[in-house]
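*Asks:* sequence and predicted structure below; questions after.
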Amino acid sequence: MALIAGDVDRFESARPRLQAIAYRLLGSADEAQDAVQETFLRWQAADVGGIEVPEAWLTKVLTNLCLNQLTSARARRETYVGRWLPEPLLAGDPMLGPADTVEQRESVSYAVLTLMERLSPNERAVYVLREAFDYPHREIAEILDITEAASQQIFHRARKHVADGRARADIDEAAARRIVEEFLAAATSGQTDELVRLLTRDAISVGDGGGKVPARTRAFEGAAAVAKFVRGMLRPAEAKRAIVGGSPEIYAWTANGEPAVVVAVEGRVVAVMCLEVTPEGITACRTQANPDKLERATAQWAAADHGEPLFVM
C-alpha cells in the first residue's frame, strides 16, 4: 500500500528513536540502519490507517527484527577473526540517542555494550527498552509477546548481569577529555609508573582488528601489562605507519559517552580506544581498529571541529 506524505513523516519522526534502539541492541551502526530500513519497508507494506499506536507498532517490528539479527549474529561471531567489539560512535552522533539520565548514558557506553554481549537476545531487548527508553513492562511484554511478570523478571536478571561488571564513573565531556590527555601524557612520558598509577590493578586491554589489522586475541591483564602494551602502541614506528598508510594523529575525544583516544590518518579514523573509568581508575582499554567498523566514525570525524592533534606518531 502506498504511503501518503503524512505516513512517511510519521515514520521519519520516529527514525532517530528507532536507530538509537537498534544500535543499543545490535552494537553495530550499519546493522542498526539496515534494521530501521527494513522496519520502514514493513511500515510501507502495512495498512497504516488501521494501526492504532504507530510508535508501539514500529518499536515491536524493529525489536523483533533485531532479535532475529542477534540470533544470527551470535553464530557469525563464532567464526569472527579475533575479539569482537561493538562499533564505536563518536560524540555528537545522533544514533547515540537520549542522554538525559545516567541510565540512558550508561546503556550506550562502550563498557555496557560490551557487557550486554553476555545477555540473551530477550534479556538485551528488555534491558534496552526499560533502562534506556523507560518503556513500561506492560508495553515491553506486548512488544516481545511475553507476560508482564516475565518482562520484570528478565529485566532484573539482565540488570544484575550488567551490574556484575565494574560500575563506571559518570563523567562529563570536559572531564573525559582531561582523563584522556592525562592518560596519553603518562603513556608517552617514558615512565611506566605514571601510567600504572592511572590504571586499576586488574585493568585489561582488548582490541578488535577483525582480521584486517593486527590485534591480539587474548586480553592484556593487569596494570603493568596494560601499561607496557599501551606505551608500545603509542611509540612511533615506520612499521605502524606502513600498516595505517601514513602518520597517525592522536586526539583526546569521547565515544559512546566515555573518554576515548581517536587515532586518525589524513582524516580517516583508524582506531578508537575507549577508556572505562571507575572511581578507582581506568579499568579497561577497548580498542576498535577494524576498518569496517570505523566508517561511520570517519564520517563523524570529518564533520567535527577536532582541532589540532595532541601529537603525531
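*Replies:* Structure received.
*Asks:* please count neighbours and contacts with C-alpha atoms only from this point.
*Replies:* Will do.
*Asks:* how many other residues sit next to residue 145?
*Replies:* Neighbour count for residue 145, taken as other C-alpha atoms under 10 Å: 11.
*Asks:* for the helix or strand harbouring residue 22, name the packing helices and strands.
*Replies:* Here residue 22, judged by DSSP states H and E, is contained in helix 5-26. Judged by 3 or more C-alpha pairs under 8 Å, 6 or more residues apart in numbering; DSSP states H and E, helix 5-26 is in contact with helix 29-45, helix 54-77.
*Asks:* ok, and what's touching that helix?
*Replies:* Here helix 5-26 makes contact (C-alpha atoms under 8 Å, 6 or more residues apart in numbering) with 29, 31-33, 35-36, 40, 48, 55, 59, 62-63, 66, 69-70, 94-97, 107-108, 113, 124-125, 128-129.
*Asks:* ditto for stretch 159-166
*Replies:* 112, 115, 116, 118, 119, 127, 278.
*Asks:* against that first model, consider the following:
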Amino acid sequence: MTADRDLTARFEAARPQLGAVAYRMLGSIDDAEDAVQEAWLRLRGSATDDIANLDAWLTTVVARICLNTLRTRRARGGEELVEQLPDPIIDAAEDSDPEHRAMLADAVGMALFVVLDTLPPAERLAFVLHDAFAVPFDQIAPIVDRSPDATRKLASRARRRIEEANPVPDGDLAAQRAVVDAFFAAGRSGDFDRLVSVLHPDAVLRGDFGPGAGYRTKGASSVAELAQSYAGPEREVRVATVNGAAGAVIFVSGRPSAVMGFLVRDGRITSIDVLADPARIAKLDLGAVGPGD
C-alpha cells in the first residue's frame, strides 16, 4: 500500500507537466487529459522497479500516445484539421490550479497552435518536446523512430516553418490589449476606416463554428467587414487573456457565444481566431471572465 501511495503521489506531481506536453501536442484539453490518464494506466501495469527515471518514462509514454493520436487524426481528418481551432485556455488572474498554470506556461496565443496543426506529427512532436519542454534529442529519437541527428532535423524544419509564419505576438500584454480595445471601439462606433487601420493589410480571420463549418478570410477590409458583427449592440465584449495573449469572450444575453484570440504584432492585428462552436463553448469554464475584466 505504501508503494502504491508513493507511485500515485509521484504521478500526481508529474501530472501538470504531462498535461502541458499533451495539450501543446494535441490542442485539445479532453484529448490531453485522456493521454495523461492512459499514461497512468500503463504505469499501473508496468514493472516500476525497472523504471530508472519516472518523469522521463512518463513523458515518453505521453508523447507516444499523442503521436499516435495525431497520426490517426491525419489519416481521418485531412484538411478539416487545419480549420479546427484549438481549445482555448482562458486565464483567470488568480488561478491556483497547477495543471492550468502549466498549460499556460510560455503560451503565446492561439495562432501558434494553428501553425502547429499544419506540421507533420513527428515534426510537431520533435519541436514541442525539445523547444517547449527541453527534452533532449536522444530521448525524443526513439519515439519517432529516428536517429538523434534526424530528430534534430525534424525540429529544425518545424522551427523554420513556425518562424516563417511568425505567430508570436508583441511581448507586452497591455499593449496587445490596447490594440484589441481600439479594434472593438472602432467596431462599436461603426468607423470602418478606423477599424481597418488597426488591422495589418494581410490580416487573417479564422472561424470555427463546429465540425465542417470552418471559415477563413484574408485582407484588412474583408476581416473588418466580418469583425463588425462581433461589436454589435446585442453583444457584450469581455476582455480575456486567451492562451497567454490578448483576447475576448463574446456574450449574448448573458451567455458566452464565442472566444476570440488575437495576434498583435508591431501594434496591429495580424490574425483573429474565433471559436464559435456551441458545443465546445459550452464545455469551457468561462465563469472567471466577468464584466470589466
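*Replies:* Perfect, I can see it now. Keep in mind that this is a model prediction, so the values were computed, not measured.
*Asks:* please state their TM-score.
*Replies:* Here the TM-score for the pair of chains, by TM-score structural alignment, normalised by the length of structure 2, is 0.89; 288 aligned residues with a C-alpha RMSD of 2.6 Å.
*Asks:* coming back round to it: measure how the helix holding residue 22 of structure 1 sits relative to helix 29-45, angle-wise.
*Replies:* Orientation check (axes from the mean of the first three to the mean of the last three C-alpha atoms, to 10 degrees): helix 5-26 of structure 1 against helix 29-45 gives 150 degrees.
*Asks:* superpose on structure 2 and give me the mean offset of helix 5-26 of structure 1.
*Replies:* Once fitted to structure 2, helix 5-26 of structure 1 is off its aligned match by 0.4 Å on average (mean C-alpha distance after the TM-score superposition for structure 1).
*Asks:* tell me which residues of that helix come out buried.
*Replies:* 7, 11, 14-26 (16 or more other C-alpha atoms under 10 Å).
*Asks:* between the residues you listed, which is closest to residue 84 of structure 1?
*Replies:* Comparing the buried residues of helix 5-26 of structure 1 against residue 84 of structure 1 with C-alpha to C-alpha picks out residue 26 as the nearest, at 12.3 Å.
*Asks:* can you map out the helices along structure 2?
*Replies:* Here structure 2 has its helices, by DSSP state H, at 2-26, 29-44, 54-77, 80-83, 98-104, 110-116, 121-127, 137-140, 148-165, 173-189, 192-197, 220-227, 278-283.
*Asks:* could you check the angle the longest one makes with helix 54-77?
*Replies:* The directions of helix 2-26 of structure 2 and helix 54-77 differ by 40 degrees, with the same axes, to 10 degrees as the criterion.
*Asks:* how close does residue 173 of structure 1 sit to residue 199 of structure 1?
*Replies:* Counting by C-alpha to C-alpha, to the nearest Å, the separation of residue 173 of structure 1 from residue 199 of structure 1 is 20 Å.
*Asks:* so these two - more neighbours on which side?
*Replies:* Per other C-alpha under 10 Å, whichever of residue 173 of structure 1 and residue 199 has more neighbours is residue 199, with 24 against 16.
*Asks:* just give the nearest non-adjacent residue to that one, would you?
*Replies:* Counting by C-alpha to C-alpha, 6 or more residues apart in numbering, residue 282 is the residue found nearest to residue 199 of structure 1 once chain neighbours are left out, at 4.6 Å.
*Asks:* residue 202 is in contact with that neighbour, correct?
*Replies:* No. Residue 282 of structure 1 is beyond contact range of residue 202, at 9.6 Å (criterion: C-alpha atoms under 8 Å).
*Asks:* who has more neighbours out of those two?
*Replies:* residue 282 (25 against 15).
*Asks:* quick one: map the more buried one onto structure 2.
*Replies:* Using TM-score structural alignment as the criterion, residue 282 of structure 1 maps onto residue 269 of structure 2.
*Asks:* ok, now residue 205 of structure 1?
*Replies:* By TM-score structural alignment, residue 205 of structure 1 lines up with residue 205.
*Asks:* the closest residue in space to its match that isn't next to it in sequence and residue 190 of structure 2, how far apart?
*Replies:* Using C-alpha to C-alpha, 6+ apart and skipping the chain neighbours, the partner closest in space to residue 205 of structure 2 is residue 272 (4.7 Å). Distance, residue 272 of structure 2 to residue 190 of structure 2, using C-alpha to C-alpha: 19 Å.
*Asks:* again, but for residue 147 of structure 2
*Replies:* The value you get for residue 147 of structure 2 to residue 190 of structure 2, if C-alpha to C-alpha is used, is 57 Å.
*Asks:* same check, this time on residue 286 of structure 2
*Replies:* Residue 286 of structure 2 sits 28 Å away from residue 190 of structure 2, going by C-alpha to C-alpha.
*Asks:* if you count surrounding residues, which of those two has more?
*Replies:* residue 286 (18 against 14).
*Asks:* contact partners for that one?
*Replies:* Taking C-alpha under 8 Å, 6+ apart, one finds 90, 256 in contact with residue 286 of structure 2.
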